[in-house]
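Enquirer: any chance you could fold what I've pasted below:
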Amino acid sequence: MAATSFALPDARRIRSYLRRLPLATLGLLLAITAFYIAHLFLPGLTQWGALIPQEIGISTLYRLNTYPLIHKDILHFLLNTIALVPLLERFESEHGTIVTIALFTGPFGLLPGGLYTLLERYIFHLNGAAVGASVWVFLLLCNEAMKTYRVNPYFIILDWKIPTWTTPLALILVINFLVPHTSFLGHVCGAVVGYLWGLGYIRFLAPHDKILRFIEGKLNLLGRLPHYVSVDQKTYGRYGVLPSTSNGTTRVGPGIGTLSATNGVAPGPTGGSQRLGL
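Expert: The predicted structure is shown next:
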């Protein structure tokens, strides 16, 4: 019997893909990678930057921004970055580079991290340390799920009509049961913020287009920065694709067509950590 051969990923394609990434996505990927390399030489870095509810105070609020950048081991790092990069690239293409940087260095860490801290510290009286970019993965998956829901509200398995917006929640449950040392609560906190963004309730956190155009014009960012996505280059505009008037459903079952969803994203591998991740 002939030995089975497995094709290795083409390094040239991977390098080409990374070189085409928009600016903010590439910057965050480099930051996550830098933190992972640094923690190999500075083991105390994880403890310094982790989101530890009982240690959050005025002087340690930086933890609400550092925890998504820190990963515990190589598998944790790879799973999270592989899942995050395509979702983040899509988000930046839709909303622009400045908005992506502003949100992912601010509210998209603060809001899920703050919610996690409040629940752990004051409701459940726990103190689980949280690190990992999986909080961003589920945030972005839930945002994509809401866009998919507007176009294709349901998929049908046999006689069950299941809302498409619930797909990330199902993934959270599966990961919680199958992968040890994950935080169900942490993933849910990321999902809540993603749904709020997808529903439009926290869109006010993004800078207004007029402000963005002023900054871009004064600094000539589009001309000076490679792979910069300006406010006028966004793929779908600030509020995404408008809902379809058709009541689309997707059927899955014997003798029925395959699942498809316009503007949807199939859940990819998801990472985690001590908590919040794998």
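Enquirer: going forward, measure contacts between C-alpha atoms and count neighbours the same way
Expert: Noted.
Enquirer: next secondary structure after the longest helix anywhere in the chain?
Expert: Ordering each helix of the chain by length in residues (DSSP state H) puts helix 74-95 first. Downstream of helix 74-95, the next assigned helix or strand under DSSP states H and E is helix 97-104.
Enquirer: run this one through as well so I can compare:
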Amino acid sequence: MAIGSSLERQIGTIMMALTIFFGILLTGAIYISISWLLFAVFGLEKMMLQHAAGFSGVIFQLSVLESNLSPNRTRSVFGVFTVSSRMYPWALLVAIQLVMPHISFLGHLSGILIGSLQYHGALNVLFPREEYLQECETSERLSVLRAQPSYVPTPESTGLRGENGGGLQSAVLVGCGAVVQSVKNLCEAVRVIVFGRGAEMNSNIQLGVPWDVDAAAGLNDSLPLIEEDEEWAGLPEIIQRSTEER
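Expert: Model (predicted):
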């Protein structure tokens, strides 16, 4: 509901319906194709012999579109950690698989791949242009659909069709760049955890200085600009009172 309603407001009801329709077909096709390739190339029969059913692959497709079209640059994954909007579906893929290991990883991955291809315009041949959809919306045949209070007209631009640099090549390059950036961020996080931020970045930290009356007084003296705001006018007195009570 959260992903679908937000995405529908951005791309319109008709484009949303077409996205779901082709998503159902293409995620299944990608799922079967990858399973066959794993069997043909590596002799892995597990994917060929198992079965999966559900709508979650399409939900991951919609998640890719919504997160890339959203103006928010970061997303929270279950409130535990934050990632870039572009990497949100991938982080969600891994997080959900860890929590529920028996769900279809390949089905969810297929949805992400289809969503990425659609966003970068590699599936334009399947989707009509916005101008054509807007013309269709004026037809009397769709009058009942347009009368629905939740109907969203097709905008001038949906942000799809590779408007941000489209095509299959762009989708692959952006995906590889996102993976490389994620690996760099992970390595940086490990380096900081193991070795710290370094002397230069830690220069603003005063080691061995206890939180006492003198430190609080220094903080009190550093708030002259705050005193000019009526809303924060009483903050220095509150700090001073708290220090005296301590």
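Enquirer: just checking, next helix/strand downstream of whichever strand or helix holds Tyr149 of structure 1?
Expert: Assigned by DSSP H and E, Tyr149 of structure 1 falls within helix 134-151. As assigned by DSSP H and E, the chain's next helix or strand after helix 134-151 of structure 1 is strand 154-157.
Enquirer: what comes up buried for that following strand?
Expert: Using 16 or more other C-alpha atoms under 10 Å as the test for burial, strand 154-157 of structure 1 gives 154-156.
Enquirer: also stretch 1-11 of structure 2?
Expert: 7-11.
Enquirer: likewise stretch 93-110 of structure 2?
Expert: Residues of stretch 93-110 of structure 2 classed as buried: 93, 104, 106-110 (neighbour count, 16+ other C-alpha under 10 Å).
Enquirer: which outside residues touch it?
Expert: Stretch 93-110 of structure 2 is touched from outside by 27-28, 30-31, 52, 56-58, 60, 77, with contacts defined as C-alpha atoms under 8 Å, 6 or more residues apart in numbering.
Enquirer: switch the cut-off to 10 Å
Expert: 23, 26-35, 47, 50-61, 77-78, 87, 89-92, 112, 115-116 (C-alpha atoms under 10 Å, 6 or more residues apart in numbering).
Enquirer: for stretch 37-45 of structure 2, same thing?
Expert: Residues outside stretch 37-45 of structure 2 that contact it (C-alpha under 10 Å, 6+ apart) are 33-36, 46-48.
Enquirer: where in structure 2 does stretch 46-58 of structure 1 fall?
Expert: Counting by TM-score structural alignment, stretch 46-58 of structure 1 falls onto no part of structure 2.
Enquirer: in which helix or strand would I find the residue mapped onto Lys210 of structure 1 from structure 2?
Expert: Under the alignment (TM-score structural alignment), Lys210 of structure 1 pairs with Glu131 in structure 2. Here Glu131 of structure 2, judged by DSSP H and E, is contained in helix 130-137.
Enquirer: helices and strands around that helix, which ones?
Expert: helix 13-42, helix 143-146 (3 or more C-alpha pairs under 10 Å, 6 or more residues apart in numbering; DSSP states H and E).
Enquirer: can you give me the buried ones in the first one?
Expert: Okay, so that is helix 13-42 of structure 2. Under 16+ other C-alpha under 10 Å, the buried positions of helix 13-42 of structure 2 are 13-16, 19-20, 22-24, 26-28, 30-32, 35-36.
Enquirer: about what we covered before: what is the longest helix of structure 1 packed up against?
Expert: helix 23-41, helix 97-104, helix 134-151.
Enquirer: can you rerun that using 7 Å?
Expert: Counting contacts by 3 or more C-alpha pairs under 7 Å, 6 or more residues apart in numbering; DSSP states H and E, helix 74-95 of structure 1 is packed against helix 23-41, helix 134-151.
Enquirer: picking that back up, any chance of the contacts of stretch 37-45 of structure 2 in TSV, with distance to Ser170 of structure 2 too?
Expert: Output for the contacts of stretch 37-45 of structure 2, formatted as TSV (distance: C-alpha to C-alpha, whole Å):
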residue	distance to Ser170 of structure 2
Ser33	22
Ile34	21
Ser35	25
Trp36	26
Lys46	32
Met47	29
Met48	30
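Enquirer: ok, which pair from those is furthest apart?
Expert: Ser33 and Lys46 (13.8 Å; C-alpha to C-alpha).
Enquirer: ends of stretch 97-107 of structure 2, how far apart?
Expert: Terminal residues of stretch 97-107 of structure 2 lie 11 Å apart, using C-alpha to C-alpha, to the nearest Å.
Enquirer: so where in structure 1 does it end up aligned?
Expert: Going by TM-score structural alignment: stretch 97-107 of structure 2 matches residues 176-186.
Enquirer: if we can go back for a sec, out of the helices and strands packed on helix 130-137 of structure 2, nearest to Leu126 of structure 2?
Expert: Nearest to Leu126 of structure 2, of all these, is helix 13-42, at 8.1 Å by C-alpha to C-alpha.
Enquirer: I'd like the next helix or strand past the closest one.
Expert: Note on helix 13-42 of structure 2: by DSSP H and E, the next helix or strand toward the C-terminus is helix 46-49.
Enquirer: show me what counts as buried in that following helix.
Expert: Of the residues in helix 46-49 of structure 2, those buried (16+ other C-alpha under 10 Å) are 47-48.
Enquirer: hmm, back to that, ok, so of the buried residues of stretch 93-110 of structure 2, who is nearest Pro149 of structure 2?
Expert: Using C-alpha to C-alpha, those come closest to Pro149 of structure 2 at His108, 32.0 Å.
Enquirer: roughly how far apart are the closest one and Ala95 of structure 2?
Expert: 12 Å.
Enquirer: same deal with Pro224 of structure 2?
Expert: 46 Å.
Enquirer: then Phe105 of structure 2?
Expert: For Phe105 of structure 2 relative to Ala95 of structure 2 (C-alpha to C-alpha), the value is 11 Å.
Enquirer: same thing with Ser157 of structure 2?
Expert: If you go by C-alpha to C-alpha, the gap between Ser157 of structure 2 and Ala95 of structure 2 works out to 33 Å.
Enquirer: kindly report the same for Leu133 of structure 2.
Expert: 37 Å.
Enquirer: follow-up on the earlier one: what does the helix holding Glu131 of structure 2 contact?
Expert: 154, 156-157 (C-alpha atoms under 7 Å, 6 or more residues apart in numbering).
Enquirer: and these, which are buried?
Expert: By 16+ other C-alpha under 10 Å, the contacts of helix 130-137 of structure 2 give Thr154 as buried.
Enquirer: using a markdown table, lay out the helices and strands packed on helix 74-95 of structure 1 together with distance to Asn80 of structure 1.
Expert: Output for those, formatted as a markdown table (distance: least, C-alpha to C-alpha, whole Å):
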| stretch | distance to Asn80 of structure 1 |
| --- | --- |
| helix 23-41 | 10 |
| helix 134-151 | 6 |
